[in-house]
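J.: Requesting a structural model of the entry that follows:
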Amino acid sequence: MAATRYRRFLKLCEEWPVEETKRGRDLGAVVRQRVAQAFREGESTQIADPATCDQMYESLVRIHTNFYKNKYPRLKDTSFTGVTVEECKLVLASVASSKVKKGLGSYQ
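T.: Reported below is the predicted structural model:
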């Protein structure tokens, strides 16, 4: 049964996108690292608590598939600040240009 769990986690890691703009703090990279640590022996890894392992997998799948974003859609694509999703992504990017940061300086 550990082999099946291992393959499911590997498939999830393959599907999870890599966010190049968030180097060093990308959730996908952290998930890959934790899966590698948890399954050091690959398919032959012994799982101490299979129920917790399955619960973690299901939680990660919900995050990956935007389950709650789709279940509770937002009415608008902006927040109270008026900043758009694209502008937020630029500000939060690890390698954001100084021009973008200066342009949105009042929101930092």
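J.: When you work out contacts or count neighbours from here on, use the C-alpha atoms and nothing else.
T.: Noted.
J.: all helices for the chain, in order.
T.: In the chain, helices defined by DSSP state H lie at 2-15, 27-38, 50-64, 67-71, 85-92, 98-103, listed in chain order.
J.: quick one, which of those is nearest to Asp77?
T.: Among those, the nearest to Asp77 by CA to CA is helix 85-92 (6.6 Å).
J.: Can you name every helix or strand that that closest one contacts?
T.: helix 98-103 (3 or more CA pairs under 8 Å, 6 or more residues apart in numbering; DSSP states H and E).
J.: From the contact counts, what lies against the helix it packs on?
T.: Packed against helix 98-103 by the contact rule (3+ CA pairs under 8 Å, 6+ apart) you find helix 85-92.
J.: so how far is the helix it packs on from its chain's centroid?
T.: Chain-centre distance of helix 85-92: 16 Å, with CA atoms, centre = their mean, to the nearest Å.
J.: Could I get the buried residue list for that helix?
T.: Buried positions in helix 85-92, judged by neighbour count with 16 or more other CA atoms under 10 Å: Leu90, Val91.
J.: run this one through as well so I can compare:
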Amino acid sequence: MSAHYYKRFVKLAEQWPRDRHKNRGRDVAVFIESEIERVFRKECNTLPQDSALCERRLQSFEQILKSVHRSNYPNSYKSGVFGLNLDRLREANSDDGRRMFGLRDDKKSFFSRFFRRKS
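T.: I've put the predicted structure just below:
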């Protein structure tokens, strides 16, 4: 039973769009794929075999992927909380934009910043 749901989840996860502005560590599609792998492969012995719950989660994932609620409840907002349009928000949230704001992925500890090796 879990193999059937696993295949359906993987098929939906393949349809999720990739974000070319982000690295693999920050891409939602990569996170979804890794979560599916984690839940179905590594925790398969501890999962309860509740097919109704799995079916509801599968339907919810499919609704998110197809933007069902977005089309049922449209809004007229053209900018975010900072007044930026979607293109500017994507630019600010890209890896280059985050570096520009000082939000780096390579977090260094307190001691490594002061006692780094000199070459």
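J.: Quick TM-score on the pair, please.
T.: After superposition, the two chains reach a TM-score of 0.71 (TM-score structural alignment, normalised by the length of structure 1), with 96 aligned residues with a CA RMSD of 2.4 Å.
J.: ok so, going back, need the helices of structure 1 in TSV with distance to Thr21 of structure 1, can you?
T.: Converted to TSV, these look like this (distance: least, CA to CA, whole Å):
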stretch	distance to Thr21 of structure 1
helix 2-15	18
helix 27-38	12
helix 50-64	18
helix 67-71	22
helix 85-92	8
helix 98-103	14
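J.: what about stretch 12-30 of structure 2, how long is it end to end?
T.: 13 Å (CA to CA, to the nearest Å).
J.: Contacts for it, please.
T.: The set of residues that contact stretch 12-30 of structure 2 without belonging to it, under CA atoms under 8 Å, 6 or more residues apart in numbering, is Phe31, Ile32, Glu33, Phe61, Glu62, Leu65, Arg90, Glu91, Ser94, Asp95.
J.: Going through these, which ones are buried?
T.: With neighbours counted using 16+ other CA under 10 Å, these contain these buried positions: Ile32, Glu33, Glu62, Ser94, Asp95.
J.: hmm, back to that, let me know which of the helices of structure 1 is the nearest to Thr78 of structure 1.
T.: Comparing these against Thr78 of structure 1 with CA to CA, the closest turns out to be helix 85-92 (6.6 Å).
J.: Now that closest one on structure 2. Mean distance?
T.: Using mean CA distance after the TM-score superposition for structure 1, helix 85-92 of structure 1 ends up 0.9 Å from its aligned counterpart in structure 2, as a mean over the superposed pairs.
J.: just to revisit the earlier point, got a markdown table for the buried ones among the contacts of stretch 12-30 of structure 2, with distance to Val81 of structure 2 too?
T.: Conversion of those to a markdown table gives the following (distance: CA to CA, whole Å):
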| residue | distance to Val81 of structure 2 |
| --- | --- |
| Ile32 | 26 |
| Glu33 | 30 |
| Glu62 | 28 |
| Ser94 | 18 |
| Asp95 | 20 |
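J.: Is there a neighbour count for the residue nearest to Leu86 of structure 2 when sequence neighbours are not counted? I'd like the number.
T.: For Leu86 of structure 2, the nearest residue in space outside its immediate sequence neighbours is Ser79; the separation is 6.6 Å by CA to CA, 6 or more residues apart in numbering. One way to gauge burial is a neighbour count; for Ser79 of structure 2, by other CA atoms under 10 Å, it gives 13.
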